[in-house]
Structures are given as C-alpha cells and as structure tokens.
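K.L.:
structure for the following, please:
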Amino acid sequence: MAYWKHESAIVDEGAELGEGTKVWHFAHVSPGAKIGARCALGQGVYVGNDVQIGDNVRIQNNVSVYDAVTLEDDVFCGPSMVFTNVYNPRAAVARKNEYRRTLIRQGATLGANCTIVCGNTVGRYAFVGAGAVVQKDIPDFALVVGVPARRIGWMSRFGERLELPLQGYAETTCLHTGDRYLLRGDSCELVEVGKDKQ
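P.N.:
Predicted structure coming up:
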C-alpha cells in the first residue's frame, strides 16, 4: 500500500490514492475518489466518489469534498471550509442530476471556514480569506475576502501580498522568489520565474 491511513480512517475499496498520501483520524474516502501523491487528509475529512484531487494537496480537519469537485496540485483547504454541489438544495427534492462542477486550480488557498458555492472556479494561486463566501469565479493570483467575496489585492505563488493596484497596468517582483508579475487591466499573471531566494 503506497499510502498511509490511521486505523480509524475508512478508505473504501476502489478509491485511488497516490504514494505518500496520509489519511488521518476518522476520515472517509469514497470508492470512486482519485487522490494524487503526497496529499494529507486531516481529521474528519470526507471525500466523495466523483472527486479528483491532484498531488501535494492539504485538506485540513473537518472538510467535506463533495461530488463534482476537482482540486488541482498544491491546493490548500483550511479547517472547516465548505464545498457545495447543489445550488438550490431542498430536502424533499432530489437534485443529484443537477450537480454544478467546482474547480480549484493549482496552488490556490481556501482559508478556514470559507465557503465555495458550487459551479465556480478559483484560479491558480488565488487566496480566499478565512470566512469568505465565493459566489463567482476568482481570477489567478487574486486575494478575496468577505461575504460575498470581493477582490482586495493580489498574491504571489509564495503566499505573500503583491504590491500591485487592484487594476491597471503595473508590474512587481516577489522579494522571496524573484518571480515577476504583470498586471494588465484586472488580470495578474506570472511573466518570469525568478531564482528561488529561500
């Protein structure tokens, strides 16, 4: 077995887990789940059937990753953050055929207790602050906070706030990595990967 699980965790037959992945206390991985290498699933995590998780993903305690959610490589899910998959749920109305797909792109951070409403995409290396409620797509490198979530800045791959305006034309360099970022309008992009200064 390439992965490790705590004796209290349940990994259903048919689930795929990559080498070095760890499944901690009272977690449950459903049979259709596909999880990459070197991931960590904290206490009380649930992973549904129609879920794809990349490599090096960190899912902190008490997070449920429901069907129709995809997490790319290097995603961080903070404690007790929430995914949904039905936009207008009712206990008495079956809507399993109406799931809306949610995509969390590479390197994104989802802060503690935030909520990602289904059907949206969180961009590469975006940063969703603790307690925020995401109701629309979030651009790459965006820093969003609040209810509903609104963009208040930009974040580097290193996880530090970039010295850029909310929109316009500007560029800056990450002091930690030397990565160079360019803001065009209301879109931020990594234009040059620097030599790692760590």
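
K.L.:
hey, let's count contacts and neighbours off CA atoms from now on
P.N.:
Noted.

K.L.:
so who does G42 touch?
P.N.:
Neighbour list for G42: 23-25, 27, 59-62 [criterion: CA atoms under 8 Å, 6 or more residues apart in numbering].

K.L.:
go again using 7 Å as the cut-off
P.N.:
Contacts for G42 were tallied using CA atoms under 7 Å, 6 or more residues apart in numbering; they are 23-24, 59-61.

K.L.:
how close does it get to V51?
P.N.:
As judged by CA to CA, to the nearest Å, G42 and V51 stand 17 Å apart.

K.L.:
equivalent analysis for G146, please.
P.N.:
Using CA to CA, G146 is found at 27 Å from V51.

K.L.:
G129 too?
P.N.:
Distance of G129 to V51, computed by CA to CA: 23 Å.

K.L.:
and L143, by the same measure?
P.N.:
Using CA to CA, we find L143 at a distance of 25 Å from V51.

K.L.:
more neighbours, the two?
P.N.:
Comparing L143 with V51 by neighbour count (other CA atoms under 10 Å), the higher total belongs to L143, at 26 against 21.

K.L.:
the more buried one touches A149, doesn't it?
P.N.:
No: counting by CA atoms under 7 Å, no contact exists between L143 and A149, whose distance comes to 9.3 Å.

K.L.:
now the second one, please; I'll put the structures next to each other:
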Amino acid sequence: MTKPKSNEIFIHPLADVQTTDIGKQTRIWQFSSIMENVKIGVNCNISSHTFIENNVIIGNNVTIKSGVFLWDGLIIEDNVFIGPNVTFTNDKYPRSKQYLDSYQKTVIQHGASIGANATILGGLIIGSNSLIGAGSVVTKHIASSELWVGNPAKFVRNL
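P.N.:
Take a look at the predicted model:
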C-alpha cells in the first residue's frame, strides 16, 4: 500500500465516495461506500468493502479494516484502529421498516484498538488507549487504558 504524496487524497476508482470532507493523505480503497455528510480526518486508511453512513465522524490517523460498517451516531477519535469485520450497532430495538428520529451515539476515544470480529453495542464509550480483543462482544462502557475480551466482554487488566 502506498502513501499518497504530500497532501494528496487517494480514492480508488471503484469506491463510491459522496463526501468531500476528507483530510489530506487519506486513502480510501475499492468497494467502499461513503455517504455525503461523513467527516474523515487526515492520514486515514479506509480499507476495501466498507460502508460509512451519513452521521459519522472519523478523526486523524484512523485505520478501518475491511468489512466494517459505520452507522449513524458513531464518533471515532484520532489514532484509532478498527479491525476487520468489527460490527457496530446504533439501535437498541431494531425493527424492519421502523426508522428512528435519532440513533444511539457511540464514541471510540483516541488511541483505542478494536480487534477483528468484535461487536460494539450502541450508546457506549470505548475509552482512550483501550484494547478490545478479537471476537469480543462489548455491552458496557470501557474505561481508558483497559483490556477487555470475551462474550460478553470482561475486564482483563489495565494496559
């Protein structure tokens, strides 16, 4: 993977990117679909096969791996890693053809890392520099600099 030169933004020709609010040196790969009101910071890497809904904010130096869908109400702060196939939710009681006026807000604070295939329920805060193990199901707020793993995710230790 090559880093864009100087201030270039790289958008793969097979990506559908409707937002223009994209920071310098950000890379967006094939088969990504990004809606109009998304905000993306500087030097991010958005891997292939991702979807980012309208009301999402992504900070600087964020990596989003393949197979991740980011739904309305999600805020990802700077220096966050989202592993492949991480699942986010934003509706506590989803029903077909029933649409909410507002969705749960979820915040992934700076420096947090979320392992592959983890599930993050809506309305939670994942603390700064915390680590969520692969395959974990997070059902409660995670404090800063903590390691959580399992289903449901449980506290393991401070980092």
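
K.L.:
about what we covered before: let me have the contacts of G42 of structure 1 in TSV, adding distance to R124 of structure 1 and neighbour count as columns.
P.N.:
Converted to TSV, the contacts of G42 of structure 1 look like this (distance: CA to CA, whole Å; neighbours: other CA atoms under 10 Å):
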residue	distance to R124 of structure 1	neighbour count
V23	25	27
W24	27	22
I59	17	25
Q60	19	21
N61	23	22
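
K.L.:
quick check, nearest of those to C118 of structure 1?
P.N.:
Within the set of those, I59 lies nearest C118 of structure 1; the separation is 17.9 Å, counting by CA to CA.

K.L.:
alignment lookup: that closest one to structure 2.
P.N.:
Following TM-score structural alignment, the counterpart assigned to I59 of structure 1 within structure 2 is I64.

K.L.:
and that match, how far is that from G23 of structure 2?
P.N.:
With the distance defined as CA to CA, I64 of structure 2 ends up 15 Å from G23 of structure 2.

K.L.:
tell me the counterpart of D74 of structure 1 in structure 2.
P.N.:
For D74 of structure 1, the aligned position in structure 2 is occupied by N79, per TM-score structural alignment.

K.L.:
that match: neighbour count?
P.N.:
Applying the criterion other CA under 10 Å, we find 20 residues in the vicinity of N79 of structure 2.

K.L.:
same thing with D72 of structure 2?
P.N.:
D72 of structure 2 has 20 neighbours, counted by other CA under 10 Å.

K.L.:
grab the nearest non-local neighbour of it.
P.N.:
Spatially, and ignoring its direct neighbours in sequence, D72 of structure 2 is nearest to N55 (4.5 Å; CA to CA, 6 or more residues apart in numbering).

K.L.:
list the contacts of the one you found.
P.N.:
Contacts for N55 of structure 2 (CA under 7 Å, 6+ apart) come out as 37-38, 72-73.

K.L.:
farthest pair within those?
P.N.:
Farthest apart among the contacts of N55 of structure 2 by CA to CA are N37 and G73. That separation is 11.9 Å.

K.L.:
of these two, who's got more company?
P.N.:
In terms of neighbours (other CA under 10 Å), G73 is the more surrounded of N37 of structure 2 and G73; the figures are 21 against 16.

K.L.:
that one against Y103, yeah?
P.N.:
Yes: because the distance of 6.0 Å satisfies CA under 7 Å, G73 of structure 2 is recorded as touching Y103.

K.L.:
mutual contacts of these two, please.
P.N.:
N90.

K.L.:
so where is stretch 109-128 of structure 2 in structure 1?
P.N.:
Residue correspondence for stretch 109-128 of structure 2 in structure 1, counting by TM-score structural alignment: residues 105-124.
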